[in-house]
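starting from these lines, generate the structure:
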Amino acid sequence: MNQRRVAFVVFDGFQSLDLAGPYEVFQQTRRYTCQIVAARPGLVRAGSGLPVHAEHGVATLDPDGVDTLVVAGGSGVYEARNDPALTAWIAAAGAGARRVTSVCSGAFLLAATGLLDGRRATTHWARAGQLAREYPAVTVDADPIFIRDGRVWSSAGVTAGMDLALALVEDDLGRDVALAVARHLVLFLRRPGGQSQFSVALWSAQPATDPIRAAVSAIHADPGARHGIDDLAAHAGLSPRHLQRRFTAELGVPPGSYVERVRVEAAQRALAESDDPVEAIARRCGFGTAETLRRTFHRRVGVAPSDYRDRFHTRGTP
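Got it, this is the predicted structure:
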């Protein structure tokens, strides 16, 4: 049985779970040969201090023949992308690999080689804006857990690398094998929701002018208050039509959509930090009824309010 060759790229300051999680997923199938490569062979320390032995260095490992390239992320990625030998090896391996992938901020290393140019990609929600600014040739989508664009795959932060690896296994070996691995590792085969369930203000731009700042400040000060177009126009000192146009131009979303998102985030905080009934949270956050909150929450976050509370509720945690 032919073994597919998976090369994991690491560097000093990499995120250990970006390596260990996907590595375990691939190894569970016994159908892949996993290799760890760094700028030089030997000890590489993760950002947490965990020591890992890279058996290969870029000077001695042939980049040809890599089936799947997996580039880890971590705090050291910004220095690593300035290593010409490492980036040259990634570019060479990526050019010939059947699949090129990144985990978390590993997308910065792929972007530095040009492998993400003209493609849609994701990364950790907290780094998405930076990736978009520094690499404008990349279309960055901050919400998905992972994205496939042709032969290039990218994933969100840390544990999302395991979601990505399961998807790669399913693509290669079928759903039954991927499901068996997921069950053994006690994982979702397909995790519900996107990154927006884990972050606050992930998506929001900043207003550029004082009138729009005034409207935005009013929304955030009391998400449950009346925030129709006439109300926001009064806060901004603009006509409703002018407010609609400028708000959308500066923030990239119309006022109604922005209000809805802020209310969802307020509900997220309330669900995680309080024991209040969903009905009370719905009224306080401007949804009116629990059913309206449930429908909006599921559309925006991808999970039900009760599921979100089960995952993120912190009150009374020992």
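
only C-alpha atoms from now on, for both contacts and neighbour counts.
Fine.

helices of this structure, residue ranges please.
16-29, 77-80, 84-96, 106-113, 128-134, 160-173, 175-184, 210-221, 229-236, 240-251, 255-273, 278-284, 290-301, 305-312 (DSSP state H).

between the third one and helix 106-113, how many degrees?
Between the axis of helix 84-96 and that of helix 106-113 there is an angle of 90 degrees, by axes from the mean of the first three to the mean of the last three CA atoms, to 10 degrees.

likewise for the last one?
Between the direction of helix 305-312 and that of helix 106-113, the angle (the same axes, to 10 degrees) works out to 90 degrees.

gap between helix 305-312 and the chain center?
Its chain's average C-alpha position is 19 Å from that of helix 305-312, according to CA atoms, centre = their mean, to the nearest Å.

for the third one, same thing?
The chain centroid and the centroid of helix 84-96 are separated by 24 Å, computed with CA atoms, centre = their mean.

same check on stretch 186-197?
11 Å.

buried ones in it, by neighbour count?
Neighbour counts over stretch 186-197 (16 or more other CA atoms under 10 Å) mark Leu189, Gly193, Gly194, Gln195, Ser196, Gln197 as buried.

and what of stretch 293-306?
Across stretch 293-306, burial judged by 16+ other CA under 10 Å covers Leu293, Arg294, Thr296, Phe297, His298, Arg300, Val301, Gly302, Val303, Ala304, Pro305.

list of residues touching that stretch?
Pro192, Gly193, Gly194, Ser196, Gln197, Arg261, Val264, Gln268, Leu271, Val278, Ala282, Phe287 (CA atoms under 8 Å, 6 or more residues apart in numbering).

sequence B follows; please return its structure for comparison with A:
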Amino acid sequence: DNAPADIDTLLVAGGHNVLDLETNHHLMDWLVHKAGTVRRMASVCSGALLLGAAGLLDGRRVTTHWNVSGSLARRFPQAQVEHDRIFIRDGSLYTSAGVSAGMDLALSLVEEDLGRDVALKVARELVMFLKRPGGQSQFSAHLAAQTAERSNIRALQEWVLENLDQDLSVERLATQAGMSVRNFSRQFKQDTDTTPADFVESARIDAARRMLEDTPTPLKRVAARAGFHDPNSLRRAFVRRLGVTPGDYRNRFQNDA
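Sure thing, here's the model as predicted:
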């Protein structure tokens, strides 16, 4: 045990050999001990299986990568597994889905400790999706929705994120915001440094890539849920913005899980 004694946040990562570690009694005892001393404990991807083996998930709301969430639920029935979440906080315990969801979780921890402004600066500076292909934006649509100065624009952005499969034309958005199209477009651009159409497409791509990373949802359903007319529209948007097809994007992250 070479770890420092005063660990604040303990992250347990997953991996292909995670099941082999469950029989390491020294590791299991160490996790149980640390769970009582650290300020918070978190798992990334299949690392939740190790926490389950150590008995740390009983009675907790948790998530993990879609490929092992069924196994997690069967093996640890006292845990409340939520299969479609990106990450979950239950008290001092945090669990996250795939590898990229661990990035979302890490940014959330930064925001929790240091505030929204610092988290946004970190997202911009480090480019949280640095390892993703193509011209990935510096932070997700959910983070972008926090940057607008006017509360009515922020509220409209949040509404967009919750209604991606609806008509999100600029006319519809202006109506939702209670503004004229011209005034809405001007204020939106002024506050967010992007157009309403660009924000909508970014939000839809963000939703689609999360489904591709963390669920086995068929491409046709991914396209519909994210608000694209059909899989071809989804494909064109991915190739234009990310430089890869949705299928290739999913393969990359399934192989990394």
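
kindly provide the TM-score of these chains.
After superposition, the two chains reach a TM-score of 0.57 (TM-score structural alignment, normalised by the length of the second structure), with 165 aligned residues with a CA RMSD of 2.7 Å.

and the buried residues of stretch 186-197 of the first structure, which two are furthest apart?
Using CA to CA, these span at most 19.1 Å, a distance reached by Leu189 and Ser196.

closest to Ser16 of the first structure among the buried residues of stretch 186-197 of the first structure?
Nearest to Ser16 of the first structure among those, with distances taken as CA to CA, is Gln195, at 20.1 Å.

let me see the contact set for the closest one.
Gln195 of the first structure touches Trp125, Ala142, Asp143, Pro144, Ile145, Ala156, counting by CA under 8 Å, 6+ apart.

for Ala88 of the first structure, same thing?
Residues counted as contacts of Ala88 of the first structure (CA under 8 Å, 6+ apart) are Thr113.

out of the contacts of Gln195 of the first structure, who's nearest Ala85 of the first structure?
Distances from Ala85 of the first structure to these, taken as CA to CA, are shortest for Ala156 (25.9 Å).

want to throw the buried residues of stretch 186-197 of the first structure into JSON lines with distance to Gln28 of the first structure?
Shown next, in JSON lines, are those (distance: CA to CA, whole Å):
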{"residue": "Leu189", "distance to Gln28 of the first structure": "14"}
{"residue": "Gly193", "distance to Gln28 of the first structure": "25"}
{"residue": "Gly194", "distance to Gln28 of the first structure": "26"}
{"residue": "Gln195", "distance to Gln28 of the first structure": "26"}
{"residue": "Ser196", "distance to Gln28 of the first structure": "30"}
{"residue": "Gln197", "distance to Gln28 of the first structure": "29"}
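
following element in sequence after the strand or helix carrying Trp159 of the second structure, please.
Assigned by DSSP states H and E, Trp159 of the second structure belongs to helix 151-162. Using DSSP H and E, the helix or strand that follows helix 151-162 of the second structure in sequence is helix 170-177.

identify the residue of the second structure aligned to Asp141 of the first structure.
Per TM-score structural alignment, the equivalent position to Asp141 of the first structure in the second structure is Glu82.

skipping adjacent residues, who's closest to its match in space?
Nearest residue to Glu82 of the second structure in three dimensions, chain neighbours excluded: Thr63, at 5.3 Å (CA to CA, 6 or more residues apart in numbering).

enumerate every residue touching the aligned partner of Leu19 of the second structure in the first structure.
Residue pairing (TM-score structural alignment): Leu19 of the second structure is matched to Tyr78 of the first structure. Counting by CA under 8 Å, 6+ apart, Tyr78 of the first structure touches Phe108, Leu109.

ditto for Ala160 of the first structure
Val103, Cys104, Ile145, Phe146.

how many neighbours does whatever residue of the first structure lines up with Gly47 of the second structure have?
For Gly47 of the second structure, the aligned position in the first structure is occupied by Gly106, per TM-score structural alignment. Number of residues near Gly106 of the first structure (other CA atoms under 10 Å) recorded here: 32.

this completes my enquiry, with thanks.
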